[in-house]
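[1] Pasting a predicted model and its sequence here:
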Amino acid sequence: MAKDSGAGLRESKKHETWRTLHACALELVDERGYDDVSVEEIAAAARVSKSTLFNYFASKEALLFDPGPGECGRWQTLADERPADEPLWVSVREIIRGRIAQNAPTLVIQRRILGAAPHLAQSTKAAGERFQQFVQDWVDARTQSNPVDPLCRALLVNTAFAVLRTAYLQWQPGDDAEHFLRLLDAAFGEIEAGVLDLPRPRTGSASDDRR
């Protein structure tokens, strides 16, 4: 029992150190800019050594964009909350929306950082792909007893994440998380209404119209 308690305390301490380093990195980079903050300064702000910092994060980019401890568990909780008889599209939409709501304060800061340093966008790719793979695996498991064509399962998840990426690109640095959620809801609404119902471009030239 004592061993379990000690292990739990050590794990809690590790999580706290991770969160402190992550928060210090976000605050300093948001305030001063990515290129004007060093890992040494982040370590000093968190009151740890540089070597300790690199025990938790592989790079300065990772300090800003790596998923936090327990992140996968929170995704699983969101998935577990979806009713068994809910349409898959609705479930996937709500899992994505729930993740944004959970991480809203961090996402707002990260969006400002990316707005000032667009070259960091590639650093967010791994975390996004990890979340998408989680959702894909969940959809695959959800449909085991009622087989759905693998093409349809992949298309559903890929479409939902295309909606997410489109809404994110329309979300401007400085806008709040509620605005991002409104953009996301609007984008999902367009898909659910049927993208083929969008206004079609006019054919013919202006000179044709004058005839």
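    Alright, I've got the coordinates. Every value quoted in this text rests on a predicted model; they were computed, and no experiment measured them. Residues are numbered from 1 along each chain as shown.
[2] C-alpha from now on. contacts and neighbour counts both.
    Will do.
[3] From the rest of the structure, what touches the host helix or strand of residue 134?
    Using DSSP states H and E, residue 134 sits in helix 125-142. Residues outside helix 125-142 that contact it (Cα atoms under 8 Å, 6 or more residues apart in numbering): 65, 66, 67, 79, 88, 92, 153, 154, 157, 161.
[4] tell me what the longest helix anywhere in the chain is packed against?
    Scanning the chain for the longest helix, with DSSP state H as the assignment, gives helix 2-32. In this structure, helix 2-32 makes packing contacts with helix 39-46, helix 60-65, helix 104-116, judged by 3 or more Cα pairs under 8 Å, 6 or more residues apart in numbering; DSSP states H and E.
[5] Report the buried residues of it.
    17-30 (16 or more other Cα atoms under 10 Å).
[6] Next, the angle helix 104-116 makes with that helix.
    40 degrees (axes from the mean of the first three to the mean of the last three Cα atoms, to 10 degrees).
[7] Nearest the geometric middle of this structure, what residue?
    Nearest to the mean C-alpha position of the chain, by Cα atoms, centre = their mean, lies residue 128 at 5.6 Å.
[8] Would you mind measuring from that one to residue 100?
    12 Å (Cα to Cα, to the nearest Å).
[9] let's bring in a second one:
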Amino acid sequence: MAEPVPSAEPAPHGAHALGLRERKKRQTRQALRSNALRLVAEHGLDAVSVEDIAAAADVSKRTFFNYFETKEAAIVDFTPEQLSMFETVLAQRPPGEPPIESLRAIMMQLIGAQAEELASELEQQRRRLIQADPALSHRQLTVFGAVERIIIRWVNERFRIDPTSSLYPAVLAGASSAAVGAAFMRWDPATGVPRLLDLLNEAYDVLAASLVPPQGWRI
């Protein structure tokens, strides 16, 4: 998978708007992210320290570590809210829906909702940095692993699969990451997000045609 899912902070819904404290936390997290990205783009990852990022965001080094483990994490990691939202939308998919189709629908929904952000120069710059820097690329693999574990757990629970009895959930999770990554690698941002969604749909068509659930599964 070439992109975080989702890459934007989820917005509050309904009457339960974020309180002041939570809004400030999100603002601080975003300030740390944007300054980490700017400084690394300007100077290179090795030349930028956690202290530099914290100072640029006007917070302490201790505050930085309240949000991120490392400077790489500040550029690449999902927020807890993003992972929680991904779990929630997975759980809300209709009973009986094939797992590949659930993942297709969710990825199309989440990526489609980020059209403006994904096409922005800032996001393109972030992708270029990750692709060019081995430390950031390695961190991204760790992050994708967290998403894949959510998928594996969801498949096992929804279809009541003994985790030791089948490799299908793990293969599905990894293949879904690969499908999203392939779509982003092929995508030219100049063509717009609708083209990205076409590529994503095509990638999931390939999965649906080749990765079928084991015999005996009740989908």
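    On my side now, so go ahead. The structure displayed is predicted, hence computed values, not measured ones.
[10] still on that earlier bit, after alignment, which residue of structure 2 pairs with the residue nearest to the centre of structure 1?
    Under the alignment by TM-score structural alignment, residue 128 of structure 1 pairs with residue 144 in structure 2.
[11] Residue 181 of structure 1 now?
    Counting by TM-score structural alignment, the partner of residue 181 of structure 1 is residue 197.
[12] before we move on, what about residue 69 of structure 1?
    With TM-score structural alignment as the criterion, residue 69 of structure 1 lines up with residue 80 in structure 2.
[13] Could you measure from its match over to residue 90 of structure 2?
    Counting by Cα to Cα - residue 80 of structure 2 and residue 90 of structure 2 are separated by 16 Å.
[14] on that earlier part again, mean offset of the helix holding residue 134 of structure 1 relative to structure 2 (after superposition)
    Once the two are superposed, helix 125-142 of structure 1 sits an average of 0.9 Å from its aligned residues in structure 2 (mean Cα distance after the TM-score superposition for structure 1).
[15] which parts of that helix are buried?
    Buried residues in helix 125-142 of structure 1 (16+ other Cα under 10 Å): 128, 131, 132, 134, 135, 136, 139, 140.
[16] same question, stretch 165-175 of structure 1
    167, 171, 173.
[17] Please identify which helix or strand holds the counterpart of residue 154 of structure 1 in structure 2.
    Correspondence of residue 154 of structure 1 to structure 2, assessed by TM-score structural alignment: residue 170. Residue 170 of structure 2 is located in helix 168-186, with elements delineated by DSSP H and E.
[18] in the superposition, what's the average offset of that helix relative to structure 1?
    Its matched residues in structure 1 lie on average 3.1 Å from helix 168-186 of structure 2 after superposition (mean Cα distance after the TM-score superposition for structure 1).
[19] tell me how far that helix is from the chain's mean position?
    Using Cα atoms, centre = their mean, to the nearest Å, the distance from the centre of helix 168-186 of structure 2 to the centre of the chain it belongs to is 12 Å.
[20] Toward the C-terminus, what is the element adjacent to that helix?
    helix 193-210.
[21] among the helices and strands packed on helix 2-32 of structure 1, which is nearest residue 194 of structure 1?
    helix 104-116 (28.5 Å; Cα to Cα).
[22] Residues touching the closest one, excluding its own?
    So helix 104-116 of structure 1 is contacted by 26, 29-30, 33-34, 64-65, 100, 120-121, 172-177 (Cα under 8 Å, 6+ apart).
[23] Give me the contact list for stretch 185-205 of structure 2.
    2, 100, 104, 108, 111-112, 115, 118-119, 124, 176, 179-180, 182-184.
[24] give me that answer again for 10 Å
    The contact list for stretch 185-205 of structure 2 (Cα atoms under 10 Å, 6 or more residues apart in numbering) reads 1-2, 100-101, 103-105, 107-109, 111-121, 124, 175-176, 178-184, 207-208, 210-211.
[25] cool, stretch 21-35 of structure 2 as well?
    Outside stretch 21-35 of structure 2, the residues touching it (Cα under 10 Å, 6+ apart) are 8-9, 17-18, 20, 36-38, 41, 50, 52-59, 63-64, 66-68, 71-77, 79, 122, 126.
[26] Thanks again, I'm all set now.
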